[in-house]
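In: from the sequence below, what's the structure:
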Amino acid sequence: MPTTPTAPSHLRNIERWGALSQAFHWLIVIGILTMAIIGLTMVDMPSSPDKVRMFALHKSIGLTILVLVTLRLAWRLYAGSPPDVPMPRWQHLAANLSHVGLYVLLFAVPLSGWVMNSAAGFPLWWFGLFRVPALVGKDHDFHETMEDVHELLFWALILLVLVHAGAALYHHLFQRDATLARMLPRGWIRDSEAAEDVRHG
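Out: Next up, the predicted model:
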């Protein structure tokens, strides 16, 4: 697994993720939760203008998440990341694999939705402000396939997000390390003794 590039000296933060990284992280989390609620609600709604608006909102938020994830990854490649929290090698490997999986799915879910919408032949607008170009031509059969793919990717993302969140809580509550604390603003939760070791070790 390649190591993250070292940040320029003026960007390094050895204690925790920086404010911009934290902002990207939590905005994406909020976006995913909102998308899940809207997505699971709108499919059971009867055909109506409200359902059309919900679909439009779902698509706009999906595009926003795609932009945020792109910016988040670009910033991480530029600014680097804090040193790894001490943990067993298998946990480092699992964490790295889960992060890669999250990035892949955070790109794949909105992109598959974009392709699905394009194949349906529907116009795609970002919050009604401007129209987003189609990625593929109208194709009913391909749309049906992408609908299944989009749903499968969505549930895979939700599962991995739950695993990721559970691991962070496990590390905070039982491992007593800084995994969760350093993705939150300073003082939101008390750092453990292990977190102090990361800072001063």
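
In: going by C-alpha atoms from here, please, whenever you check contacts or count neighbours.
Out: Noted.

In: so which bits of stretch 180-196 are buried?
Out: Buried residues in stretch 180-196, counting neighbours by 16 or more other Cα atoms under 10 Å, are found at 180-184, 191, 194-195.

In: which pair in those has the greatest spatial separation?
Out: Every pair in these was compared (Cα to Cα); the two farthest apart turn out to be Leu184 and Ala194, at 16.1 Å.

In: from His164, how far out is the closest residue to His172 other than its chain neighbours?
Out: With Cα to Cα, 6 or more residues apart in numbering as the measure, Leu180 is the residue that lies nearest to His172, at 6.1 Å, once sequence neighbours are left out. In this structure, Leu180 and His164 are 11 Å apart, going by Cα to Cα, to the nearest Å.

In: just checking, what packs against the helix or strand hosting Val100?
Out: In this structure, Val100 is located in helix 89-120 according to DSSP states H and E. Helices and strands touching helix 89-120, by 3 or more Cα pairs under 8 Å, 6 or more residues apart in numbering; DSSP states H and E, are helix 49-79, helix 140-170.

In: relative to Val69, which of the buried residues of stretch 180-196 is nearest.
Out: When these are compared for distance to Val69 (Cα to Cα), Met183 wins out at 16.2 Å.

In: how far away is that closest one from Asp141?
Out: Between Met183 and Asp141 the distance, using Cα to Cα, works out to 43 Å.

In: what's the angle from the host helix or strand of Thr34 to helix 49-79?
Out: Under DSSP H and E, the secondary-structure element containing Thr34 is helix 19-42. Between helix 19-42 and helix 49-79, the angle formed by their directions is 160 degrees, by axes from the mean of the first three to the mean of the last three Cα atoms, to 10 degrees.

In: the structure of the following sequence is requested for comparison with the preceding one:
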Amino acid sequence: MSTTVLNSPDRYTTVAVTLHWLIAVLIIGQIAGGLYMHNLPATTWKFELYQWHKSFGITVLLLSLARLGWRLTHKAPALPEGMKSWEKLAARFTHVAFYFLIIAVPLAGWLMVSASPYDLPTVLFKLIPWPHVPGIPQDAALEGIFKEVHEYMAFAIIALLVLHIGAALKHHFINRDGVLARMIPLLNKKG
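Out: Model (predicted):
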């Protein structure tokens, strides 16, 4: 079978790689956009940016759920045998934390919008009306709680990104164990 369907011992599937990089690019864009628009004055430009932020956030949520489903049904390539046990534990923790956060951050944003007393609609990419989370009361205090959770988890993603990128570069340039090549198909396995 092709690597589109099954992971090989050395590589992730094409589906896993595509979802990884698509979600990564979207999350980096969401973080940059969120930091940029956070302190903007209330204008139509800021409203427009928030609509795009919500659209891409829901996209991240849906893609992340698909990625989690794919990961649960397709075994990941084994970690290199030479890794220390604490490194393997750190890698597993980081991946579990990423899966949690890439779902929880957009979900917290959706809950925040749903709780807002302003009751602003969400229209994904100016085309698809998106409902509020059912059963969430519109309450400024509740909106504030979801906003704080959304922001703190976004900063946690930033910290994990730095850790993840650093570890990937260490594996490629120092360990030369082919770990980074599993997610970058055209990369030379041994750096």
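
In: and for Gln30 of the second structure, the neighbour number?
Out: Counted with other Cα atoms under 10 Å, the burial measure for Gln30 of the second structure works out to 20 neighbours.

In: what does it correspond to in the first structure?
Out: Under the alignment (TM-score structural alignment), Gln30 of the second structure pairs with Met35 of the first structure.

In: picking up where we left off before, winner for burial among the helices and strands packed on helix 89-120 of the first structure?
Out: Stretch with highest mean neighbour count among those: helix 49-79 (a mean of 17; mean count of other Cα atoms under 10 Å).

In: which bit of the second structure covers that one?
Out: When helix 49-79 of the first structure is aligned against the second structure using TM-score structural alignment, it corresponds to residues 44-74.

In: please give me every residue in contact with the residue lying closest to Tyr50 of the second structure once chain neighbours are set aside.
Out: Nearest in space to Tyr50 of the second structure, with sequence neighbours left out and distances taken as Cα to Cα, 6+ apart, is Met37 at 7.8 Å. Shown in contact with Met37 of the second structure (Cα atoms under 8 Å, 6 or more residues apart in numbering): 46, 49-50.

In: how near is the nearest residue to the match of Gln30 of the second structure once chain neighbours are set aside to Ala23 of the first structure?
Out: What sits nearest to Met35 of the first structure in space, not counting adjacent residues and going by Cα to Cα, 6+ apart, is His58, at 6.1 Å. Look at His58 of the first structure and Ala23 of the first structure: by Cα to Cα, they are 21 Å apart.

In: the first structure: matching residues for the strand or helix carrying Val123 of the second structure?
Out: Following DSSP H and E, one finds Val123 of the second structure within strand 122-124. Equivalent residues of strand 122-124 of the second structure are located at 124-126 in the first structure, counting by TM-score structural alignment.

In: how distant is that stretch from the center of its chain?
Out: 21 Å (Cα atoms, centre = their mean, to the nearest Å).

In: check the mean deviation of that stretch from the second structure.
Out: Average distance, stretch 124-126 of the first structure versus aligned residues of the second structure after superposition (mean Cα distance after the TM-score superposition for the first structure): 1.6 Å.

In: report the buried residues of that stretch.
Out: Within stretch 124-126 of the first structure, the residues scored as buried using 16+ other Cα under 10 Å are 124-126.

In: now distance to Leu93 of the first structure too, for these, in JSON lines please.
Out: Output for those, formatted as JSON lines (distance: Cα to Cα, whole Å):
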{"residue": "Leu124", "distance to Leu93 of the first structure": "39"}
{"residue": "Trp125", "distance to Leu93 of the first structure": "40"}
{"residue": "Trp126", "distance to Leu93 of the first structure": "38"}
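
In: now do the helix holding Val100 of the first structure against helix 49-79, angle only.
Out: Orientation check (the same axes, to 10 degrees): helix 89-120 of the first structure against helix 49-79 gives 140 degrees.

In: report the buried residues of helix 89-120 of the first structure.
Out: Using 16+ other Cα under 10 Å as the burial criterion, the residues of helix 89-120 of the first structure that qualify are 98, 102, 105-120.

In: Ile174 of the second structure: neighbour count?
Out: The criterion is other Cα under 10 Å. On that basis, Ile174 of the second structure has 12 neighbouring residues.

In: kindly report the same for Thr179 of the first structure.
Out: Neighbour count for Thr179 of the first structure, taken as other Cα under 10 Å: 22.

In: look up how far Trp26 of the first structure lies from it.
Out: Taking Cα to Cα as the measure, Thr179 of the first structure and Trp26 of the first structure are separated by 15 Å.

In: same check on Asp141 of the first structure?
Out: With distances taken as Cα to Cα, Asp141 of the first structure is found 36 Å from Trp26 of the first structure.
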